[in-house]
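1. Sequence plus predicted model, see below.
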Amino acid sequence: MHVFIAPFALLLERYAGYPPQLIQSIGHPVMWFGKLIDYLETAIDKRERTPKERRDAGILSLIILLLVTLAVALLVQHLTRQVPQGWILEFILATPFLAQKELGRAVRAVADALGVSLDAGRKEVSQIVGRDPNALDEAGVARAAIETLAESTSDGVVAPWFWLVLFGLPGIALYKAINTADSMIGHMNERYRDYGWAAAKLDDLVNWVPARLTAVLITAACFFVPHASPGKAWATARRDARKHASPNSGWPEAGFAGALGFQLGGPRSYDGDMVDLPAFGDGKRVLVGSDILRALQLYQAVLGVLFAVSVVVAVLSWMAWW
């Protein structure tokens, strides 16, 4: 069943997204995860503890988050399968854990804003990145948007799909809970270095295969995008991905860079501190708004290839089952 609902979930979320009316009325699953993560941090994490005690507290918080998520997801899945055509409800309920439409919208908004002014571009990109927007010139804004697009293609689209195919609604919900925890507490600063250790490590683990799969999908998508190079996409991903501090983030970022002939990465500012990060790719570095649109074209092609792969996997599974 998991394999069969995945293509429908991809298709529905890509074109319908998550209705704003639902966000206003009941919120979004990521918001629910965030509230639970905040509550657990307040209830369990104590600053006066030793580093080991804080690490243990973070492990306990993560276990509670995952157990609650699993229990709710299993209950919802059970209930959907008690009604006629419940698989339709199941794939509808899986769509909030994907981010195809919103990711594309948010990145396109940066390109549109840059067409108005640099300040508008900085304001828009600040919605999707954590770096200092005022430290960015036009090229920096464009690079930030494309880097976010590349990285989020993996952890916002491909990884949730991957875990949906393997384990259905519980799989995709657990993945999103882990990914949300990592984004909130999986940081290497004084506050979260110990408490967020488990969340960061588990996020690395669950994204290991999807990140590399994303690089493969980017390479395949190049065949459908004018002037994109599949050879350079794969070669750059294999060469440069290891430069990234994360074991996973470099794969989609280097893949996008090689495919489009860009150079991504490099120094950036966070909270006033300049961080010297490695560069991915050896192409054009001075990017502009139109380069974001090229990246979005590749992104749409990746979504098309992923959907095709999902359909093929479903058909092959159906043939094997019969």
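-> All right, it came through fine.
2. going forward, measure contacts between C-alpha atoms and count neighbours the same way
-> OK.
3. How many residues are close by residue 243?
-> When neighbours are defined as other Cα atoms under 10 Å, residue 243 has 16 of them.
4. if I look at it, how far off is residue 236?
-> Residue 243 sits 11 Å away from residue 236, going by Cα to Cα, to the nearest Å.
5. The longest helix that the chain contains - contacts with which helices or strands?
-> Longest helix in the chain, counting residues (DSSP state H): helix 289-321. Secondary structure elements in contact with helix 289-321, counted by 3 or more Cα pairs under 8 Å, 6 or more residues apart in numbering; DSSP states H and E, are helix 2-16, helix 100-114, helix 138-153, helix 208-221, helix 250-260.
6. Check which residues of it are buried.
-> By neighbour count on 16 or more other Cα atoms under 10 Å, the buried set for helix 289-321 is 289, 291-307, 310-311, 313-314.
7. Could you give the number of residues near the residue nearest to residue 100 when sequence neighbours are not counted?
-> Nearest residue to residue 100 in three dimensions, chain neighbours excluded: residue 14, at 5.3 Å (Cα to Cα, 6 or more residues apart in numbering). Applying other Cα under 10 Å, we find 23 residues neighbouring residue 14.
8. dump the residue contacts of residue 14.
-> Going by Cα atoms under 8 Å, 6 or more residues apart in numbering, residue 14 touches 99, 100, 101.
9. Look up how far residue 84 lies from it.
-> Taken as Cα to Cα, the span from residue 14 to residue 84 is 25 Å.
10. Next: residue 13.
-> Residue 13 is 22 Å from residue 84, by Cα to Cα.
11. quick one: which of those two has more around it?
-> Neighbours were counted for residue 13 and for residue 84 using other Cα under 10 Å; residue 13 has more, 22 against 9.
12. The more buried one is in contact with residue 95, isn't it?
-> Yes: counting by Cα atoms under 8 Å, residue 95 is a contact partner of residue 13 at 5.4 Å.
13. So what touches the host helix or strand of residue 92?
-> Here residue 92 sits within helix 86-94, counting by DSSP states H and E. If you take Cα under 8 Å, 6+ apart as the criterion, helix 86-94 is touched by 1, 5-6, 8-9, 12, 77, 80-81, 164, 169, 172-173.
14. and with 10 Å instead?
-> Under the criterion Cα atoms under 10 Å, 6 or more residues apart in numbering, residues 1-2, 4-10, 12-13, 73, 76-81, 83, 160-161, 164, 168-173 lie in contact with helix 86-94.
15. Presented hereafter is structure B, for comparison with structure A:
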Amino acid sequence: MAEAFFTGASGILCLALLLDALVGDPPRIWNRLPHPVVLFGRAIGWGEERLNDAAQSEAERRRRGVFLVALLLSGAAFAGWLLHRAVAGLPYGWLLEAAIASVFLAQRSLYDHVRAVAIGFGEDGLAGARRAVSMIVGRDPERLDEAGVCRAAIETAAENFSDGVVAPAFWYLLAGLPGLLAYKALNTADSMIGHRNARYRDFGRAAARLDDLANFLPARLSAALFWAASLVLTGADPAESYKATLRDAGKHRSPNAGWPEAAVAGALGLRLAGARIYGGETVEDAWMGDGRSEANPDDILRALSLFRHACLALLLAVALSALLLV
């Protein structure tokens, strides 16, 4: 019975989620070896440097961007297939596959990075929190006040729950290691070249559009998991979480990020998103939620509690599906 549970995709994912939550990304390993996502980044940077030629027409740059994404996704999916084949025939191969899958989940690392912002406030005030938040957001930390730093940390926890935890889990369930690796490669490409500036607007269009599509369902599932988490977290408001999501998510400039952000904002009685500054340029966005915009360090800790409960809700949902399939 136990072996049957763990040999299916849902059971392997359960174990991967547990491994990631308990171990995360051990520095002793990844200080010596390049993380797979780092390798994806190097491949994308290498391709972008050679293919993204500003002298080419907009149409040609779009075609080259499509070519790079197609090459990246096919290579990542093939690597995932090779890894699956390599461990499938081994004794306890399901355990090895779970360990591989856990590398591409971000529960522990995301929790630790966001918690570091709250710790920064306690150890060195606003200066310490700004240093910590600069590791996880692209905004200029020196232009963020206390509330801005806190909102940035909470927004990171919300949005990255979707594309760092739920989406990888979703694509693993749908397509195994090939789907998981292809998704992580695409998400890395979007973070590197999927920007709306002059350099990447055309070349990165394919990466940005495909990433939006790949995250469409996971983003909405993430909101539902935050609703479930707010049902059991003391002080959270599940009704307002649901209400804020339906009211505000569609107003976000991203077709996906607004769903988990609005769900968290409503659950915690906050306002998130709004106008933000990236590289000296102001990005105008709608507010998610109608609570306090003056977030504080305690709100970061509340958001992390909600995040933990949402991760547990995901684990229980996957475990239930594994039991039903045994």
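-> Yep, it's here. Since we're looking at a predicted model, the values are computed, not measured.
16. any common contacting residues for residue 243 and residue 236 of structure 1?
-> Residues touching both residue 243 of structure 1 and residue 236 (Cα under 10 Å, 6+ apart) are 250, 251, 254, 280.
17. Now which residue in structure 2 aligns to the second one?
-> Okay, so that is residue 251 of structure 1. Under the alignment (TM-score structural alignment), residue 251 of structure 1 pairs with residue 259 of structure 2.
18. Its match against residue 252, yeah?
-> Yes: between residue 259 of structure 2 and residue 252 a contact is recorded at 8.5 Å, counting by Cα atoms under 10 Å.
19. what about the two, which has more around it?
-> Comparing residue 259 of structure 2 with residue 252 by other Cα under 10 Å, the one with more neighbours is residue 259, at 32 against 20.
20. That one: what's its closest spatial neighbour, skipping adjacent residues?
-> Nearest one to residue 259 of structure 2, counting by Cα to Cα, 6+ apart, is residue 249 at 4.8 Å.
21. Please give me every residue in contact with the aligned residue in structure 1 for that neighbour.
-> Aligned counterpart of residue 249 of structure 2 in structure 1: residue 241 (TM-score structural alignment). With contacts defined as Cα under 10 Å, 6+ apart, the neighbours of residue 241 of structure 1 are 212, 215, 235, 247-255, 278-281.
22. Could you check how far residue 241 of structure 1 is from residue 29 of structure 1?
-> The separation that residue 241 of structure 1 has from residue 29 of structure 1, given Cα to Cα, amounts to 31 Å.
23. Residue 195 of structure 1 now?
-> 23 Å.
24. And for residue 20 of structure 1?
-> In terms of Cα to Cα, residue 20 of structure 1 sits 13 Å off from residue 29 of structure 1.
25. Of the two, give the one with the bigger neighbour count.
-> When residue 20 of structure 1 and residue 29 are compared for neighbours, residue 29 comes out ahead with 16 against 10, by other Cα under 10 Å.
26. and the contacts of helix 86-94 of structure 1, which are buried?
-> By 16+ other Cα under 10 Å, those give 2, 4-10, 12-13, 73, 76-77, 80, 160-161, 164, 168-173 as buried.
27. Enumerate every residue touching the equivalent of residue 238 of structure 2 over in structure 1.
-> Alignment note (TM-score structural alignment): residue 238 of structure 2 maps to residue 230 of structure 1. For residue 230 of structure 1, the contacting residues are 216-224, 236, 255-256, 258-260, by Cα under 10 Å, 6+ apart.
28. So how do I select the buried members of the residues you listed in PyMOL?
-> Applying 16+ other Cα under 10 Å to these, the buried members can be selected in PyMOL as follows:
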select buried, resi 216+217+218+219+220+221+222+224+236+255+256+258+259+260
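29. Longest helix in structure 2, please.
-> Using DSSP H, we find that the single longest helix of structure 2 is helix 58-88.
30. Give me the mean deviation of that helix from structure 1.
-> Taken over the aligned residues, the distance from helix 58-88 of structure 2 to structure 1 averages 0.6 Å (mean Cα distance after the TM-score superposition for structure 1).
31. count of residues packed around residue 187 of structure 1?
-> Neighbour count for residue 187 of structure 1, taken as other Cα under 10 Å: 17.
32. What of residue 48 of structure 1?
-> By the criterion of other Cα under 10 Å, residue 48 of structure 1 has 8 neighbours.
33. Please tell me I have it right and it contacts residue 191.
-> No: with contact defined as Cα under 10 Å, residue 48 of structure 1 does not reach residue 191; the gap is 11.5 Å.
34. What span of structure 1 is stretch 201-212 of structure 2 aligned with?
-> Mapped onto structure 1 using TM-score structural alignment, stretch 201-212 of structure 2 covers residues 193-204.
35. Please point out which parts of that stretch sit buried.
-> Residues of stretch 193-204 of structure 1 classed as buried by neighbour count (16+ other Cα under 10 Å): 193, 194, 195, 196, 197, 198, 199, 200, 202, 203, 204.
36. swap in stretch 237-246 of structure 1?
-> In stretch 237-246 of structure 1, counting by 16+ other Cα under 10 Å, buried: 237, 238, 240, 241, 242, 243, 244.
37. With stretch 76-83 of structure 2 instead?
-> 76, 77, 78, 79, 80, 81, 83.
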